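In: got a structure for you, letters missing:
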């Protein structure tokens, strides 16, 4: 089982929405998505886990590594809607990872509202991500 993802850049905020199960088989795809994020946009990145069915210890470690990788580039990582079956416990050398109850709260924390595909918003997605502006959210 793997994941699907969509990356959206709105103003100076990146939103990486992930669906599926972030387990050992999906870590490589998630790491690739983070590579895509690193190469596009600027500013903080909110990883929206609304569509995630769950995650393994390997998946959690991939998120921690993503936070480190983004921090190296001067960007932060935040989480929205973590799975109910676990909590993220980063090591002491990991940058802080704020956790929001849902995407709306994360966006509100940045003064950003979501809607449509306004000018200045760019989006990339895996081929398996449903079409439509807010699919999976």
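Out: Received the coordinates, thanks. Small disclaimer: the values here were computed from a predicted structure and weren't measured. Numbering: from 1, shown residues only.
In: CA atoms for contacts and neighbours, from now on please.
Out: OK.
In: which helix in this structure has the most residues?
Out: In the chain, taking DSSP state H as the definition, the longest helix is helix 57-72.
In: now the next helix or strand after that helix, how far from the chain's geometric center?
Out: Using DSSP states H and E, the helix or strand that follows helix 57-72 towards the C-terminus is strand 77-80. Its chain's C-alpha centre lies 6 Å from the corresponding centre of strand 77-80 when counted by CA atoms, centre = their mean, to the nearest Å.
In: and strand 77-80, what other elements does it pack with?
Out: strand 45-55, helix 57-72, strand 99-100, helix 103-109 (3 or more CA pairs under 8 Å, 6 or more residues apart in numbering; DSSP states H and E).
In: next one for the comparison:
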């Protein structure tokens, strides 16, 4: 898994690529910690370029929501593109994170009004 941080104002967009599974979950945790220290507002994790993930990868994203804490608000996740992600859908339903179809929609929803 590779990652790249893009800042849009104070919102951080963490673009992921490759495959997100158990063997790289620690890299996602490090990326979220690093990004969270540099972005003062909400965070978006963009999954559009990911080739895939497994249950451990989904769990790592849900754990990332907890790593950010209340200062950053709810973690936004986008780019599922119709791919199944039952753990992320459940986390969304429980209010742990928010799901958006794409980065533009996530940024529009998170922008200060």
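Out: Received, thanks. Every value quoted in this text rests on a predicted model; they were computed, and no experiment measured them.
In: TM-score for these two?
Out: The pair, once superposed, lands on a TM-score of 0.83 when counted by TM-score structural alignment, normalised by the length of structure 2; 108 aligned residues with a CA RMSD of 2.2 Å.
In: give me the residues contacting the longest helix of structure 1.
Out: 22-24, 26-27, 30-31, 34, 38, 76-77, 88, 90, 94-95, 97 (CA atoms under 8 Å, 6 or more residues apart in numbering).
In: got the angle between that helix and strand 45-55?
Out: If you take axes from the mean of the first three to the mean of the last three CA atoms, to 10 degrees, helix 57-72 of structure 1 sits at 170 degrees to strand 45-55.
In: quick one on the thing from earlier: of the helices and strands packed on strand 77-80 of structure 1, which is nearest residue 13 of structure 1?
Out: Distance to residue 13 of structure 1, taken as CA to CA, is lowest for strand 45-55 among these, at 6.0 Å.
In: equivalent range in structure 2 for the closest one?
Out: Strand 45-55 of structure 1 lines up with residues 43-53 of structure 2 when matched by TM-score structural alignment.
In: and the matching stretch, how far from the chain's centre?
Out: Here stretch 43-53 of structure 2 is found 7 Å from its chain centre; the criterion is CA atoms, centre = their mean.
In: same check on stretch 87-105 of structure 2?
Out: That offset, for stretch 87-105 of structure 2, works out to 9 Å (CA atoms, centre = their mean).
In: just stretch 13-32 of structure 2 next, same as before
Out: Worked out by CA atoms, centre = their mean, stretch 13-32 of structure 2 lies 9 Å from the chain centre.
In: where's residue 35 of structure 1, which helix or strand?
Out: Applying DSSP H and E, one finds residue 35 of structure 1 within helix 27-39.
In: what residues does that helix touch?
Out: By CA under 8 Å, 6+ apart, the list of residues contacting helix 27-39 of structure 1 reads 2-3, 5, 7, 14, 16, 22, 58-59, 62, 66, 70, 73.
In: can I get the residues you listed in TSV including distance to residue 102 of structure 1 and neighbour count?
Out: Shown next, in TSV, are these (distance: CA to CA, whole Å; neighbours: other CA atoms under 10 Å):
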residue	distance to residue 102 of structure 1	neighbour count
2	22	15
3	19	22
5	17	24
7	17	25
14	15	24
16	13	25
22	18	28
58	23	15
59	19	22
62	20	21
66	20	22
70	21	21
73	25	11
